[in-house]
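Enquirer: Below are the sequence and a predicted model for it; my questions follow.
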Amino acid sequence: MPTGVALHDARRQLFEAAERVLVRDGVTGLTSRAVTTEAGVAKGVLHRHFADFDAFLADLVLDRIARLEAQSADLRDAAGSGTVADTLTRALITLFDPVVVAIVALVIARDELRARLRAAGTARLPLVGEGAAMIAGYLAAERDLGRIAPDADVDVLAPTLIGAAHLLFTDREAGPPEPGAVRTAVTTVLSGVMR
């Protein structure tokens, strides 16, 4: 590996490399060596920036959660525009990109990673829990605008939508579902509360 190469943002470069490895090779292929090789840096670079590989992985997940928080604000701001079903379909497709689906599998597979993330205050199942909170926030805003029923239980609807979408996106062999399949799941879950 080259040494002495200036890294402008080593953390970002390592995170992007880890995401590529994780999507391409899965949980078992994600090692510190695979990440540094993919990033084109010496293995020591990762250990100069992170205490150990699980610390690196925890920061990778926390970085994704921070991005999700920005998406959550944008989604709440979209309340009242377009249709609820179309807005939620786009949000779920964006949420369950291949990297997030792979990260969820990674979190499930690594006990130490889950423990570190819980200590950092993440949802019980990171990214999935934050995604449910994002959807609940949007649905609450739509309920306040009168576009869904005033008695709609957004705290039940949101995880139901997340669960349905997650199942659609987890088939790695078939690839991501068609947008129409996601929209069908959304309209089915919301059928009793739409105005």
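Expert: In hand now; what should we look at? Being a predicted model, the structure only gives us computed values, none of them experimental.
Enquirer: use CA for all of it now, contacts and neighbours both
Expert: Fine.
Enquirer: Not counting residues beside it along the chain, what's closest to T187?
Expert: A85 (6.1 Å; C-alpha to C-alpha, 6 or more residues apart in numbering).
Enquirer: host element of the one you found?
Expert: helix 84-95 (DSSP states H and E).
Enquirer: one step back: how close does the residue nearest to T187 sit to T188?
Expert: The gap separating A85 from T188 is 10 Å, by C-alpha to C-alpha, to the nearest Å.
Enquirer: Which one's more surrounded, these two?
Expert: Taking other C-alpha atoms under 10 Å, A85 and T188 do not tie; A85 has more neighbours (19 against 12).
Enquirer: Run a quick neighbour tally on R48.
Expert: 10.
Enquirer: ugh, wrong one, L68
Expert: 18.
Enquirer: Could I get the full set of helices for the chain?
Expert: 10-29, 32-39, 43-49, 53-77, 84-95, 98-109, 111-119, 128-144, 154-169, 179-190 (DSSP state H).
Enquirer: Which residues outside the fourth one are in contact with it?
Expert: It refers to helix 53-77. Helix 53-77 has contacts (C-alpha atoms under 8 Å, 6 or more residues apart in numbering) with 15, 32, 46-47, 50, 87, 91, 95, 100, 103, 112-113, 116-117, 126-127, 130-131, 134-135, 137-138, 141.
Enquirer: before we go on, here's another structure to hold up against the first:
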Amino acid sequence: MPTGVALRDVREQLFDAAERILLRDGPSALTSRAVTDEAGVAKGVLHRHFTDFDAFLAEFVIDRVGRMDPKAAALRESAGTGTVEGNLTGALVALFESVAVAIVPLVTFRVQLQVRLRRTWPAGVPVLTEAVIVIESYLGAECERGRIAPDADVETLAPTLIGAAHLLFADRAGPRPERDAVRKMVATVIAGVVR
């Protein structure tokens, strides 16, 4: 990249490059050099915008978690429409076909990234913790509408759904689970509470 050329939305350009690498090659391939090469910028660009690579990764993770907000709103608004099983299946497939699955091992294996994230994220792996909150909120809305039993333990159902879905999608090298497999898991988990 020639000097003196203004970059537009450099942070987003770097985040998008990191996401492509993460999805294509996995967390072990995610280096500052790989990100800047993928983004088509000089290596120094990343370090002009972030104190170090872990600071970049922490902001990348938080940015990607923030992108869940519109999806969370859409899921909550779907309460009372369609079927509970169908709504949850769609939400889980969308979540786990995103960069979420690739972020989990990234956060798990980079201790300094965990330390940085703890400054703004008190517990858990950010993407999965946020997903639990989204699912819990949706289940609560369905309880209010009477489509789920009012005494349903949504605080246990939500992480159960996220954990089970994560297990279905965790193998990055194998084929993605069929939507029907996700639907079957959802139906099994919520069977005792759906009205």
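Expert: Cool, got the structure. None of these values were measured; they are calculated from a predicted model.
Enquirer: After superposing, what score do the chains get?
Expert: Remark: TM-score between the superposed chains equals 0.96 [TM-score structural alignment, normalised by the length of the first structure]; 195 aligned residues with a C-alpha RMSD of 1.2 Å.
Enquirer: what's the offset of the helix holding A85 of the first structure from the middle of its chain?
Expert: 14 Å (C-alpha atoms, centre = their mean, to the nearest Å).
Enquirer: Which residue numbers in the second structure does it align to?
Expert: Residues 84-95 of the second structure are matched to helix 84-95 of the first structure when aligned by TM-score structural alignment.
Enquirer: List the buried residues for that stretch?
Expert: For stretch 84-95 of the second structure, burial by neighbour count (16 or more other C-alpha atoms under 10 Å) applies to 84-85, 87-89, 91-93, 95.
Enquirer: again with stretch 20-29 of the first structure
Expert: In stretch 20-29 of the first structure, counting by 16+ other C-alpha under 10 Å, buried: 20-23, 26-27.
Enquirer: Hmm, the residue nearest to T187 of the first structure is touching V189, no?
Expert: No: the pair A85 of the first structure / V189 is not scored as a contact, 10.0 Å apart, by C-alpha atoms under 8 Å.
Enquirer: about what we covered before: dump the buried residues of stretch 20-29 of the first structure into a markdown table; add distance to V61 of the first structure as well.
Expert: What follows is these, written out as a markdown table (distance: C-alpha to C-alpha, whole Å):
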| residue | distance to V61 of the first structure |
| --- | --- |
| R20 | 14 |
| V21 | 15 |
| L22 | 12 |
| V23 | 14 |
| G26 | 15 |
| V27 | 14 |
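Enquirer: and which of those residues is nearest V182 of the first structure?
Expert: Of all the buried residues of stretch 20-29 of the first structure, V182 of the first structure sits closest to V23, with 21.1 Å by C-alpha to C-alpha.
Enquirer: quick one: the closest one and T94 of the first structure, what's the gap?
Expert: Distance from V23 of the first structure to T94 of the first structure, by C-alpha to C-alpha: 16 Å.
Enquirer: number of nearby residues for T160 of the first structure?
Expert: The number of residues near T160 of the first structure, taken as other C-alpha under 10 Å, comes to 17.
Enquirer: Thought V189 was touching it, still the case?
Expert: Yes: look at T160 of the first structure against V189 with C-alpha under 8 Å: they come within range, at 7.2 Å.
Enquirer: one step back: just the buried residues of the contacts of helix 53-77 of the first structure.
Expert: By 16+ other C-alpha under 10 Å, these give 15, 32, 46, 50, 87, 91, 95, 100, 103, 113, 116-117, 126-127, 130-131, 134-135, 137-138, 141 as buried.
Enquirer: Let's have the buried residues of stretch 84-95 of the second structure in TSV, adding distance to V61 of the second structure.
Expert: What follows is the buried residues of stretch 84-95 of the second structure, written out as TSV (distance: C-alpha to C-alpha, whole Å):
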residue	distance to V61 of the second structure
V84	29
E85	29
N87	25
L88	23
T89	24
A91	19
L92	19
V93	19
L95	14
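Enquirer: quick check, nearest of those to P177 of the second structure?
Expert: Closest to P177 of the second structure, out of all of these and judged by C-alpha to C-alpha, is V93, at 9.2 Å.
Enquirer: Contacts only, for that closest one.
Expert: Contacts of V93 of the second structure by C-alpha under 8 Å, 6+ apart are 179, 182.
Enquirer: any idea how far it is from S28 of the second structure?
Expert: From V93 of the second structure to S28 of the second structure the distance is 24 Å (C-alpha to C-alpha).
Enquirer: ditto for L75 of the second structure
Expert: 33 Å.
Enquirer: Any chance of the helices of the first structure in a markdown table with distance to M1 of the first structure as columns?
Expert: Putting the helices of the first structure into a markdown table (distance: least, C-alpha to C-alpha, whole Å) gives the following:
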| stretch | distance to M1 of the first structure |
| --- | --- |
| helix 10-29 | 14 |
| helix 32-39 | 8 |
| helix 43-49 | 8 |
| helix 53-77 | 19 |
| helix 84-95 | 35 |
| helix 98-109 | 26 |
| helix 111-119 | 28 |
| helix 128-144 | 36 |
| helix 154-169 | 36 |
| helix 179-190 | 42 |
